[in-house]
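S.K.: Model the following, please.
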Amino acid sequence: MSDKSSVIEFKTDRIVCVDLDNLHLFGEVIDTIAVSSRYWVRPLTIAKSTPESFKLEFLHDLRETAQLILPTNLFRDALDTEVLPLISELFHPTKDSEKAVNAQRVLYQFITSIYRSHRHDCRSTDTL
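M.R.: As a prediction, the model looks like this:
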């Protein structure tokens, strides 16, 4: 019996999120890779939330970056209240957003941090 909650299976075109502290990677599910429990995802944006108000702020447009294949257990369903303002900002920016100039680097740093965090969590549970 596992003490981990079961992973929700997201369908194609679903908007999902990976959280790391106050940063949130939003992406669109392209496909499920069931044999290895991974999702193939098209990144949309990385947003930052303010801890005081839990309001999401647009950070980086990642639509021109590489697609990702990540473990299913990293993802959660993105809430409509998170997605609608971000999609609106992506397609109709109200301010100058940081575009693809730094987007690939930002995405790489985020994914590296996710794997470091995940690896650290695995090691700490192995010693219990």
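S.K.: hey, let's count contacts and neighbours off CA atoms from now on
M.R.: Fine.
S.K.: helix, strand or coil for residue 70?
M.R.: Of the three states, residue 70 takes strand under DSSP: H, G, I helix; E, B strand; the rest coil.
S.K.: My guess is it contacts residue 38. True?
M.R.: Yes: judged on C-alpha atoms under 8 Å, residue 70 makes contact with residue 38 at a distance of 5.2 Å.
S.K.: For this structure, which helix extends over the most residues?
M.R.: Using DSSP state H, we find that the single longest helix of the chain is helix 100-126.
S.K.: Which elements pack onto that helix?
M.R.: Using 3 or more C-alpha pairs under 8 Å, 6 or more residues apart in numbering; DSSP states H and E as the contact criterion, the secondary-structure elements in contact with helix 100-126 are strand 56-61.
S.K.: One more, so I can put them side by side:
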Amino acid sequence: MSQWDIKPAGVRGVISRTSEVIGKLGDESTSYSTHTQSAAGHAGALVGPCDASQGLVGLALAAYTQHATPELAFIAVRAKKSLQGAIDATAAYEEGDLEMAANKQAAACKAPTPEELAAVLGKRGDKK
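M.R.: Take a look at the predicted model:
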């Protein structure tokens, strides 16, 4: 007897609901980046003997955004990769190919590649 005992219709339902949430996460990520950059630009500037175009709060927001943007991209790519792995493994399971299902599941568990991350960051115009 197989170690796999899944209900493909249930998997499809979970994938559908999760895809909706991930789609919203992508929109929120783009909005987050835009809004924090805007906040950084409007946080005031330093005045005095060495005027700066941006204040300390603005600099901190810009630095944080620069750090957080790739992290958010990682989350989005990882979630998409996990969903695709579930889809592929379930399809293989339905075809009776349990070895392929296990291989698809294992591939989905791997961290995103730099190329996968660059594709997401490039779509949003963000640079690391």
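S.K.: Just give the TM-score of the two.
M.R.: Here the TM-score of the superposed chains, computed with TM-score structural alignment, normalised by the length of the first structure as the reference length, equals 0.31; 55 aligned residues with a C-alpha RMSD of 3.4 Å.
S.K.: what sits against the most centrally placed residue in the second structure?
M.R.: Nearest to the mean C-alpha position of the second structure, by C-alpha atoms, centre = their mean, lies residue 76 at 1.4 Å. By C-alpha atoms under 8 Å, 6 or more residues apart in numbering, the residues touching residue 76 of the second structure are 22, 25, 26.
S.K.: Return the set of buried residues in whichever helix or strand it is part of.
M.R.: Assigned by DSSP states H and E, residue 76 of the second structure belongs to helix 56-94. In terms of neighbour count (16 or more other C-alpha atoms under 10 Å), helix 56-94 of the second structure has its buried residues at 57-59, 61-62, 65-66, 68-70, 72-93.
S.K.: do the same with stretch 116-124 of the second structure
M.R.: By neighbour count, and taking 16+ other C-alpha under 10 Å as the criterion, the buried residues in stretch 116-124 of the second structure are 116, 117, 118, 120, 121.
S.K.: Skip the chain neighbours and tell me the closest residue to the first one.
M.R.: With sequence-adjacent residues excluded and distances taken as C-alpha to C-alpha, 6 or more residues apart in numbering, residue 116 of the second structure is closest to residue 77, at 6.9 Å.
S.K.: measure that neighbour to residue 71 of the second structure for me?
M.R.: 10 Å (C-alpha to C-alpha, to the nearest Å).
S.K.: correct me, but residue 45 of the first structure touches residue 18?
M.R.: No: under the criterion of C-alpha under 8 Å, residue 45 of the first structure makes no contact with residue 18, lying 10.9 Å away.
S.K.: Spit out the residues that contact those two alike.
M.R.: Applying C-alpha under 8 Å, 6+ apart, one finds that residue 45 of the first structure and residue 18 are jointly contacted by 25, 26.
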